[in-house]
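*Asks:* Here's a sequence, model it:
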Amino acid sequence: MNHTPLAAGLARALAGAALFAATGAAFAQAPMTAAAAAPAADARDLDAVVVEGQIVYRNRTDALAPTLSYDLEYFQRFEPLTVGDMLKRVPSVTFVSDVLEYDGARLRGLDPGYTQVLINGKKVPGAGDDRSFFVDRIPAELVERIEIVRSPSANRSGDAVAGALNIVLRDAYEFDGGYLRAGALRFDDGEVKGTVGGVASGDFGGGRLLGGFNVQGRYNPKLKRSDRFEEPDGDFTDAENQTDTRDGTDYSANLSYTREIGSGQLSLSGLYVRTDRTEREHSLEYNDPTRNDRDHLLSDNDQVVDIDQKNLALSGSYRFDMLGGRTTADLGYSRFEDVRTDTEEETGYDDDDTPPAFDEREGTRILSDQKDVERSLSLSHQRRLAGGAKLEFGIDAQSKDRDTLRRTSEVDTDDEGAPLPPYADFERAASRIEERRLDPYLMLSGPGGGAFEWEAGLRYETTDVDVREEDERASNDYAVLLPSAHLRWNLGERDRISLSLARTVRRPSFNYVLPLTLEEEYGDNDFAGNPKLDPETAWGLDLGFERRLGAHGIVGVNLFYRDVKDLIEVVNTGRPSATALDDYEDELEEFLGDHPGATPATPGYPQLDPNSFVYTAANVGDGYVYGIEFDASTPLTALGLPDTGVFANYSWLDSEVEDALGKRRFNNQSRYVYNVGFIHDVREYGWAFGASYRRQGDVRSRALAEEVLTRYGADLEVFVEKRFGESFSIRLTGSNLLDAKKREDFHKFDTLGDQLDRDYDEFERESEQAGPVYQLIARYKF
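*Replies:* This next block holds a predicted model:
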C-alpha cells in the first residue's frame, strides 16, 4: 500500500492523540484545586492564556499605519517555542534556514536585513552582518503579541523596506495573576529535552510588577547528503554523508514595572536571553555514489561549534503632561554578545591510490568574539490641535558600537594516526564600527471616528559611521529624508480601505563597509570592503482592504510595491585578484627559468591577463518588489460551528533586479508562502484539537561565482488539548509531521567569465531532512 506524506503525517498525529488521551486520563484521576487571584481593575487575567478555552483570532488595530496584530493566544495552542515558530503562521514571512530552524525572518521574502525587528517598539542589535536579528532567540512565552507593520510612520525608524516586526513583551500594566508551564519535547532520534517557565504579575511598591522566566532545551538532529558532479548531468566526482546536530539550552527572563508618578507614568522593563549551544557536524566523503566503506573514503571531517550568546535589553520611559500636551522621554540600552569556538578537523585520503591512501590531517580553530552595544534616547511631544487633529514631534538619538575579534589557527600533520599539533600562533583580526544617528521627526494626524482618517509626517535620519580594521580607518556620513502618509476610509462598521505611501531605508551591511580584503571570497575572486557605501532607499505603496466577519472574524487583502534605489551589489574593481597575481608570478618564474636574462621585450614574455579580480560593494542600479497578501481568520458560526475557527493566509511575491549576469528576482525570495489551519473546541468536555499546514515556494540566489536553488517541503503541525477545571491544562503537539526536506542545487564557478560561459568548477546536489518533534506541555494557573 502506498502512503502519501500527508497521510503519514496525519497517522502520526492520530497516534499522538491516542497517547495524549491515555495521559490525560491519568491526570484526570488526580484532583486539581487552585486559588485564583482576583485580577486588578486595569489588568487582564493571565488565565486567558492558560485555560480559557477560547479561540483567538487576528486583532483589528486602530493604528493608521497598516498593521496586523496577533496575540500570543493566536499561536499558543500549537506551543511555539520561539518567536520564529510564531511567525510561521503569519502572512508573507519566509525563512531560508536549515530544516526546523526559524531564525532570520524574511518579510515579503526579502533578506532579513530589509526587515526591521523591534522589541517593545525599540531596535535591538543582533548577530547578522546584514543588521538582522534572529527571532528564534526570543521565547514565545515572554511575548504578549506580534505586530506586522507593513509601512512605517514618521515616529518610527525608517529601516523597514520590507516592513517591521514588533515583538511586544508582556508588561505589568496589562496582566494580573500568574502561571507555570512545564513539559518535554521528544525528537526523532529519541532525545528528550525539558522546558519550564512561568509568569507572575501583581501590585508591588505602589505600582505593578511582572516577571517571567523560561528555560528551554533546544535540539535539532538532521541528516544531510551531497552528491557532486563536474557539471549538471556531468561525471560524478564525490559524495558526502553528514550528520548535523544542534544541541543547546536557552535561558530567558523579563521584568516589567509600571507606576504612576505625579501626572505621569513611569515604565521600566528588562529582557535577558542566553543561548548555550553546540553544533556538531560529522562528514564522510566517498569517491563512489553507492559505496561508503574505507576503500572508497576520501575524507573524514568533524566540525564542532560552541556558541555562547547573550542578549540584554533595558529600557525606561516616563510619560507626563506638559504645556497642554503629553511628553515622553525614553532611554534604552541593548547589548549583544556572541562568543564562538569553531574547530574543524579533517583527515584526507589521496584518490590517486586504490584504495585511497592517507594524505594528511589538518585542523582549523577560529575563536570569534563579537560585541554590539546600542544606546538610545528619544524625546517626543503630542498635543491636540483645533478640530481634533493631533501633532507629534520629537527626536531619536542612537549610538552603536560593534566590536569583532577573530583569531585563527591552522595546524596539520603528515603522520597517519598522529594527533594534530596544539592550536597556537593565532592570526588576529579585529574591527570596530561606530555609528551615530540623530533623527528628528514631525507628524500630523487628523481626527478619528469619521469616514476618513489620515496621518502624514516627515522624518530626517542622519548617520555618521567610523570603521576600523586593524590599522585601516575610514568614515562616512549620509542623511535621508523619509516622508510618510497613511489614509483610511471607513466604509462602515465592518469594512475599511487603507492606503499608505512611505519612503524607507536600508543601511549597508557591516561586512561590506570594513576596509579589508578577503582573498578568494567568491571562487578565485577577492572582495574588498567599501566604507563609503550609501544606504539603499525605497518608495513604498500599500493598498489594503479589511472586513470584519461577525463578532470575531476578519479577512484582509493587501497589495504592495517597493521601488528600491541605490541597490548595493558586488562589482568588479578591475584589479587582479591575489590568485591571478600568484598565477602570473608562477608563469613568469617558469618563463625566466627557461629563458634566462629575458626582458619584457623578449618574444613570448608573459603578460598579466587576469581572469579573476578584486570585487567590492557599490551602490548600483535599482530594483522593485511587489505582491499581494491575503489573510483570514474566523469562526464558522455561519455554518453552525461557533467553536470551530479557521485560519488561512497566502502571499504571492515577486521582484526584479539586474546584476552582471542579467535580470533576476531579489535573492532567496520565495514566489509564494501560505498557511492554513483550524482549531475546534469541545467545550462541554474541556477538549480542543487543531492542525496547521504551511508551505513556501522555491527560492533562487545568484551571486558572483555561485548560484543556488533551494526547495522546501511542507510542514504539518497538530495539537490536542485537555483542560481540567479553571486552572490546569495539558497539550500534546506534533510538528514537522511530514519529515520536511530541504533540497539545494549549487552551481559553482571560479570566475565571472566562467559563470557567463557556464564553465563549471562544480555542481552539487544537497538534501537535508529532520524528523517529527512531539511536545507534552502542562500549564497551571495560580
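*Asks:* rest of the way, CA atoms for contacts and neighbours
*Replies:* Will do.
*Asks:* give the contact list for residue 390.
*Replies:* Each residue near residue 390 by C-alpha atoms under 8 Å, 6 or more residues apart in numbering is listed here: 382, 383, 384, 444, 445, 446, 447.
*Asks:* by contact count, what packs against the helix or strand where residue 20 lies?
*Replies:* Remark: residue 20 resides in helix 5-28, with elements defined by DSSP states H and E. Taking 3 or more C-alpha pairs under 8 Å, 6 or more residues apart in numbering; DSSP states H and E as contact, the helices and strands that helix 5-28 lies on are strand 715-724, strand 728-735.
*Asks:* so can I have JSON lines of these showing mean neighbour count?
*Replies:* Output for the helices and strands packed on helix 5-28, formatted as JSON lines (neighbours: other C-alpha atoms under 10 Å):
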{"stretch": "strand 715-724", "mean neighbour count": "25"}
{"stretch": "strand 728-735", "mean neighbour count": "25"}
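*Asks:* From the contacts of residue 390, pick the one nearest residue 511.
*Replies:* residue 444 (38.1 Å; C-alpha to C-alpha).
*Asks:* Alongside the first, I'd like the structure of this one:
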Amino acid sequence: MRKVLLTPAFCLTATVSLAQDPGYRAGDVIELDAIIVDGSITANCVPQDAAREDGDTRPVCLGRGVGRGDLPGATLDHSQFDRLPTGARANTLVKRLPSVTTGGGPGEDKDARVLGLDKEYTRTLVDGLQLPDGGEKREFNLDRYPVAMVDSVEVVRAKTADMEADGIAGKILLHTKDIPDELTRRVEATMGRGSDGLNTYGLTGHVGGMITPDFGAQAVINIARDGGSKEKVKDAANGTRETESESKPITSREILGDVMVGTEVGTFRFKPTVLWQEEAKDKTKAKFTAAGASNGREVEDEDKVKQTVGASLSWVETFGVLELEARGSVFRGSEDKDKTKSTYRANGALQSSETESEHKVDENRSFEMDAKAPILVGPLDGKVKMGLAYRDKHRTKDKDKNGVLATGKDRYILDEEYAAGFVMGDLAFGDVTLKPGLRYEYNRLDGRDPTTGAQAGGTSHDLLPSVAASWQVNEAWSLSGGIGRSVNRPKFDQLSPFETTSGSTIKIGNPDLDPQRATTYDLDLTRKGKRVELVFGLWHRDITGVIEDVEIGTDASGKTIESPQNVGDGTTTGLSMTQRFGFDHLQSPLWAGLTIGSNQNWARSRLHVAASGETRSFKEQPDFWGDIFVEWHSPSDKLSLMAAAGYAGRITTAGDNGNEVRDSELTLDLKATYTFDNDIQVYVMGENLLETERVKRKANGDVERESGPSLVSIGLIKQF
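*Replies:* Model prediction:
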C-alpha cells in the first residue's frame, strides 16, 4: 500500500481513488497519512517553492504567488475545510491557524492579527497580491472573500527575499484553487437563523476543468446574506448607563474567474475578480440616569457598500534551464458610506439631526517578474532566484458632514509608488536546505490635502537581508527557522499633509513618516507521526520606529501641535505549540474515529516611548490564546462530528487614566456532516454558540459589555 501526503489542519484518515496517478490500478485503495497545519499544500500543481519529487509531472503553480514552503508558520488545506465548523467566508478559516487571533466585534473575526499584535502589523495576500480595501491600516477584511475559491490558507511568520517585507508580525496567504484535471461542478446552498432573529442564506456554484492539456477554466459565483448584530451596555462608575442595539445584515455577491492557456510562447493565466458587499446598519443608543430614568437616545442608519474589481494576468515559460514568470494586475476598490443620525432629548423631542457621507477609492497597479536557474556545484544542489516588482497605488478619501466637506485626515489624496528587487538562493545540502537572500525596497509617497491644497511627500529605502533554513533531522523530526529584516508601512490617514485645529490643539499629518522596522527571528520544531504530531514554534520581534501621535511643540499663539511620529522601540516574544492525537490504531469504532487537536500561544511585549519615557505592552495583544478541536468520524467515514473552541486571554492596556482590562473570552462552534452515496453532503453547523461577551473594564471604573448572536445553519452540497 503506497502512502500519499496530504495536509489537513488536523489529522484524519481517508480513502480515495487516484485515477490520474501513474502507479494507480483500478480498484486500488490508497491510505492517506494524517498530518497537521505545518505541511505543504495538496494541489493539482507543484507550489513554486516546493521540490518536485521523482515521477511528479504536475505543472508548476502559476498565478498563485509565493507559498510558505518550509518556513515557520502553519497551513490549512482545502481537504479539511468541509469538516471544520467554518462558514462561507475566509475569516472563519484564518482564525483556526496557530499564532493568529482575529479582530472585530464578538463573533465577527473580520481581520487577521498574527502574533496577537494589532492588525496594522499583518498583511493579507490573495494569490500573492494585496487587494485594495477601505481600511486605513492596510488590512484586508477576510469576511469579503469566499471560501469556495480557496485552496489553502497559510500564516507565514518568517520571510524569504522573494516576499515583500511589509508586515512585521507576518502574512496571511490565501491561495485560490487550481483548475481541476477533469470537469468538476459543485453547488452549495445554506440557510440559517441567528439568535437575534436575522435570517441568513448562501448559494455558491463552482464549475471548471481542463478542457484540453493546454486549456482550462473555472468560475465561482457566490450570493450570500450574513446576519450581523450586537448588543452593548456601558455602566459608568457614576451609576449612569448606556445601551446600544445594532443590526447590520450583510449582503455579498462575488464572481471569481480563472482561465489558463498554454501556447508556443508560454503558459498564460487570467484571473478576474469581482467582490461586492453591502452592509445595512441600524443602531439605537439609549441613555439612562443613575436613578434609571431615560436621559435621551440616538438613532443611526448607515448603508455601506464595498466593491473590489480587477484581474491579474500571469505568464511562465522555460528557456533551457532558465524559467521566467511575470504577472501584472489592476484592481480598483471603493467604499461608499451614507449615515444619518438623530438625537432625542429625555422627553422624546428631537434635539439634532445630522447626515454624513464618505467615499474612498483605492487603485492598485502592479507588475512583477522572476527568473530561476539551477545551481549544481559539487555538493551544492539548488537554484538561484531573482526578480523585480513594481506597484503604483492611488487612494482618495472624501467625507462630508451635513453637506460640509470634512477637513484633516478625513479628506486626502495619496499616491504611493513601490519598487523592489531581490536575489536569493534555494540550496540543498543533503537533508539541509538554506535560503539566503537580499531584497531592496523603495517607497515614495506624494500626499495632498484637497481642502487646503497643501502637498508633501517622502521616500524610504530599505536593504533587507534574510536567511531561512530547514533540516530534516530524521523521518519524524524537522527543524525550520528564519532571520531577517522587515518593515511596516504607516497607516494611510497618518500620511496626509493635513492640518486641523480643535480647541487648543492643532493636529497635522506626516507624509515623511518612516516605516516601522524590525529584525525578526522565527523557529519551528516539528514532529510528524501517524498518530501523534507536534509543533513547537518560537518568535521574537525587535521593532524600531513605532508610530504614535505625540506633541511636537506649540505655535505662536500657544496652541499644542500634535503629529504622528516615529517615537519608540519595542519587542515581542512568544511561543506557539500545536498538537494532534489520533486514535485510529484502537480497535473500538468509537475511539478509532477520534482525533483531538489543539494549539496554544503565549506572547509578551514591551514598547518604550522615548518622548514620554513610559514602557507598556503593545495594544490589544493577549498574553495567551489557543484553540482545541475534537473530531469524530464513523467507520464508513459518512458521518463526521466536529467541535472547535477558541480562547483568548485577558488583555491589559494602558489607558489615559491607568490600566484598562479586557476580560478573557471563550467561543464554541459545532458541525455535523453526513455524506450520502450519491455525492450529496448535508451538514448542520452552530457558530458562536456561547454568544461570547466582550467585557472591557476602564481605569475610571466604567464597564462595557458587548455580545454577538449565535447562528445555526444547515447546508447542502452536491458535487458532480
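*Asks:* quick revisit: hmm, which of the contacts of residue 390 of the first structure are common to the second structure?
*Replies:* For the contacts of residue 390 of the first structure, the aligned pairs still in contact in the second structure (both residues aligned by TM-score structural alignment, their matches' C-alpha atoms under 8 Å) are 382, 383, 384, 444, 445, 446.
*Asks:* quick one, what contacts the first one?
*Replies:* Listed by C-alpha under 8 Å, 6+ apart, the contact partners of residue 382 of the first structure are 325, 326, 327, 390, 391, 392, 393.
*Asks:* same thing but 6 Å
*Replies:* Residues counted as contacts of residue 382 of the first structure (C-alpha atoms under 6 Å, 6 or more residues apart in numbering) are 325, 326, 391, 392.
*Asks:* Counterpart of residue 658 of the first structure over in the second structure?
*Replies:* Taking TM-score structural alignment as the criterion, the aligned counterpart of residue 658 of the first structure in the second structure is residue 608.
*Asks:* and that match, helix, strand or coil?
*Replies:* The local conformation at residue 608 of the second structure, judged by DSSP: H, G, I helix; E, B strand; the rest coil, is strand.
*Asks:* And the one 10 residues further on, by the same measure?
*Replies:* Using three-state DSSP, the three-state assignment for residue 618 of the second structure comes out as coil.
*Asks:* What is the burial count for it?
*Replies:* Using other C-alpha atoms under 10 Å, residue 618 of the second structure has 21 other residues around it.
*Asks:* likewise the one 5 residues further on?
*Replies:* In terms of burial, residue 623 of the second structure registers 18 neighbours under the definition other C-alpha under 10 Å.
*Asks:* Leaving out sequence neighbours, find the closest residue to the counterpart of residue 176 of the second structure in the first structure.
*Replies:* Using TM-score structural alignment to pair residues, one finds that residue 176 of the second structure aligns to residue 169 in the first structure. With C-alpha to C-alpha, 6 or more residues apart in numbering as the criterion, residue 169 of the first structure has its nearest non-adjacent residue at 4.3 Å, and that residue is residue 143.
*Asks:* Trace the one you found over to the second structure, please.
*Replies:* Residue correspondence, TM-score structural alignment: residue 143 of the first structure in this structure matches residue 150 in the second structure.
*Asks:* For the lengthiest strand in the second structure, buried residues please.
*Replies:* Identified as the longest strand of the second structure according to DSSP state E is strand 350-377. By neighbour count, and taking 16 or more other C-alpha atoms under 10 Å as the criterion, the buried residues in strand 350-377 of the second structure are 355-374.
*Asks:* Tell me which stretches of the stretch 101-250 of the second structure form strands.
*Replies:* 111-114, 122-126, 150-156, 170-176, 184-194, 199-212, 215-226, 229-235, 241-247, 250-263 (DSSP state E, counting those that start in this stretch).
*Asks:* in the following helix or strand past the last one, what counts as buried?
*Replies:* Along the chain past strand 250-263 of the second structure, the next helix or strand (assigned with DSSP H and E) turns out to be strand 266-288. Judged by neighbour count (16+ other C-alpha under 10 Å), strand 266-288 of the second structure contains these buried residues: 267-288.
*Asks:* Tell me roughly how far strand 266-288 of the second structure lies from the first structure on average.
*Replies:* Compared with the first structure after fitting, strand 266-288 of the second structure has a mean deviation of 1.3 Å; criterion: mean C-alpha distance after the TM-score superposition for the first structure.
*Asks:* now the angle from that strand to strand 215-226?
*Replies:* Using axes from the mean of the first three to the mean of the last three C-alpha atoms, to 10 degrees, the inter-axis angle of strand 266-288 of the second structure relative to strand 215-226 is 0 degrees.
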